[in-house]
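Student: dropping the sequence and predicted coords here.
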Amino acid sequence: MVLEVVQYGHPILRQKGRRIERITPDLRQLIADMFETMYAAHGIGLAAQQVGQALQLTVLDLRDVTDRPSTLELDGQPADPASLMPLVLINPQIQPLAPEVVGPEGCLSFPDIYADIARPEKIEVRALDGEGRPLHFRCGGLLARAIQHEYDHLQGILFIDRMDRATRQRLQPELEALQARTRARLARAAART
């Protein structure tokens, strides 16, 4: 089922996700719905907060991106990043392994808003997969950037928080308009209940 992607101004985007303690049928269904939602929105990553769930859960699939390369190391050996896709990360932990590089980012919760963001070029990731099995890998390029973007969502951090001051000021009118539309939609929904 395609879920609603909440937009900037919704308070859940600022909530840190709860750790997931067990894999349940409801969680499996949420994961399936998140993938369906991400694909329908033409995204490459989606965090649980973006569909209204404050959990330590994100899904990613970069197989359709051909113009921004990714690297992957499994057990110290180079591997094809597509071998991990589609990727579920539960309770992820990340550690930077390289200096920051600047690259373009967008976000499904910020339609048509893009900016260059500085993030470590390479990271180490530890998490559980969708079946609760341990995952451990190193990655770089777009995969590292996308995981860091989604990891931030799980901590209640948004990519606008990582923008430099000049970019944030330039985008401020668009951000304020998006936030106002979202808050008005939430107020109308609350008034109907």
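Tutor: Looks like it came in fine. Since we're looking at a predicted model, the values are computed, not measured. Numbering: from 1, shown residues only.
Student: CA atoms for contacts and neighbours, from now on please.
Tutor: Fine.
Student: nearest residue to the middle of the protein?
Tutor: When Cα atoms, centre = their mean is applied to the chain, the residue found nearest the centroid is residue 150 (2.4 Å).
Student: residues contacting the residue lying closest to that one once chain neighbours are set aside?
Tutor: Counting by Cα to Cα, 6 or more residues apart in numbering, residue 47 is the residue found nearest to residue 150 once chain neighbours are left out, at 5.7 Å. Listed by Cα atoms under 8 Å, 6 or more residues apart in numbering, the contact set of residue 47 reads 57, 58, 59, 150, 151, 153, 154.
Student: presented hereafter is structure B, for comparison with structure A:
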Amino acid sequence: MRRWAASVLLLLLASPTRPLDVGRRDFLTTISAATQSQTWTPTALEKLTLASAAQLDQLPFARYPDPILRLEAKPVRRFDAALAKTVALLRAAARRHGAQGLAATQCGVDAAIVLLGDEAFVNPRIVERSPEARLRCWTERCLALPPDVRVETLRDETLTVAATTAAGVPFTTTLTGAAARQFSHEYDHARGVLIIDHAYDAVASTAFPAMARLEEPFHTERRRRAWDRA
């Protein structure tokens, strides 16, 4: 049963950038049979628009291997009350989970929004990076991943980012050191990239033993996207 379920689960997770449309109940049933983890409970969030997110009192939080974590977020087109409410909900979610930063997709919202502290970056773009020779090594964790997962990453020492505020005002800022690393982490989330994609080989987890098996078939392509500095 577990071998069959694992095969089905791999099909459900097949897209490296955009998850397949599967029912939440089907996904949770399949992943339960495939993994039987006692220490990590995955989610299967429904995809939210800005309008539907703004109707909520509290945003959910995705846990690996929820397909929503592989969503490449859509650009925000309307700077309206729904956007302002969603950004406020994202700030509340970050505080609730003790997150220094957050991407909207981590809460199931299909919108290109990144939080760094309380600052919202809507439709962010990296417009300049420090030279490759100044890449800096970090050990990273992620609230969306099992707690024992730690990955060595190489991040730009300095980034210049162009974005728009939730009020629709364009801005550009330069981030350095830990702030640049944190932004890169959240910017990855908005592209459907996780820290485990930065590892040379598929990452294992004792809290969620199925992780390496789920990641291995797609890891080479996901690593290529994670390492791309274009």
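Tutor: Happy to help now that I have it. Every value quoted in this text rests on a predicted model; they were computed, and no experiment measured them.
Student: before we move on, back to that, so which of the contacts of residue 47 of the first structure are in helices?
Tutor: Cross-referencing the contacts of residue 47 of the first structure against helices under DSSP state H gives 150, 151, 153, 154.
Student: what's the last one aligned with over in the second structure?
Tutor: In this case it means residue 154 of the first structure. Matched by TM-score structural alignment, residue 154 of the first structure corresponds to residue 190 in the second structure.
Student: quick check: that match touching residue 105?
Tutor: Yes: using Cα atoms under 8 Å as the test, residue 190 of the second structure is close enough to residue 105 to be in contact (6.2 Å).
Student: need the overlap of contacts for these two.
Tutor: Common neighbours of residue 190 of the second structure and residue 105 (Cα under 8 Å, 6+ apart) are 71, 73, 112.
Student: circling back: quick one: contacts for the match of residue 154 of the first structure?
Tutor: 71, 72, 73, 103, 104, 105, 112, 113, 114.
Student: ranges for the strands of the second structure?
Tutor: Ranges of strands within the second structure are 101-103, 113-116, 119-129, 136-140, 151-155, 158-164, 170-176, based on DSSP state E.
Student: what residues in the first structure pair up with the fourth one?
Tutor: Strand 136-140 of the second structure corresponds to residues 101-105 of the first structure when matched by TM-score structural alignment.
Student: buried ones in the matching stretch, by neighbour count?
Tutor: residue 105 (16 or more other Cα atoms under 10 Å).
Student: and that stretch, how far from the second structure on average?
Tutor: Compared with the second structure after fitting, stretch 101-105 of the first structure deviates on average by 1.2 Å (mean Cα distance after the TM-score superposition for the first structure).
Student: how far does that stretch sit from its chain's centre?
Tutor: 15 Å (Cα atoms, centre = their mean, to the nearest Å).
Student: what's the angle from the longest helix seen in the second structure to strand 119-129?
Tutor: In terms of residue count, the longest helix belonging to the second structure (DSSP H) is helix 81-97. On the basis of axes from the mean of the first three to the mean of the last three Cα atoms, to 10 degrees, helix 81-97 of the second structure is oriented at 90 degrees to strand 119-129.
Student: how big is the offset of helix 81-97 of the second structure relative to the first structure?
Tutor: Aligned to the first structure and superposed, helix 81-97 of the second structure gives a mean residue distance of 0.8 Å (mean Cα distance after the TM-score superposition for the first structure).
Student: one step back: how many neighbouring residues does the residue lying closest to the match of residue 154 of the first structure once chain neighbours are set aside have?
Tutor: Taking Cα to Cα, 6+ apart, and ignoring the residues beside it in sequence, residue 190 of the second structure has residue 73 as its nearest neighbour in space, at 5.5 Å. Residue 73 of the second structure has 24 neighbouring residues, counting by other Cα atoms under 10 Å.
Student: ok, the corresponding residue of the first structure for residue 73 of the second structure - contacts?
Tutor: Residue pairing (TM-score structural alignment): residue 73 of the second structure is matched to residue 17 of the first structure. Residues counted as contacts of residue 17 of the first structure (Cα under 8 Å, 6+ apart) are 49, 53, 54, 55, 56, 57, 154, 155, 156.
Student: including distance to residue 78 of the second structure, could the strands of the second structure go into TSV?
Tutor: Shown next, in TSV, are the strands of the second structure (distance: least, Cα to Cα, whole Å):
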stretch	distance to residue 78 of the second structure
strand 101-103	18
strand 113-116	13
strand 119-129	11
strand 136-140	33
strand 151-155	31
strand 158-164	12
strand 170-176	14
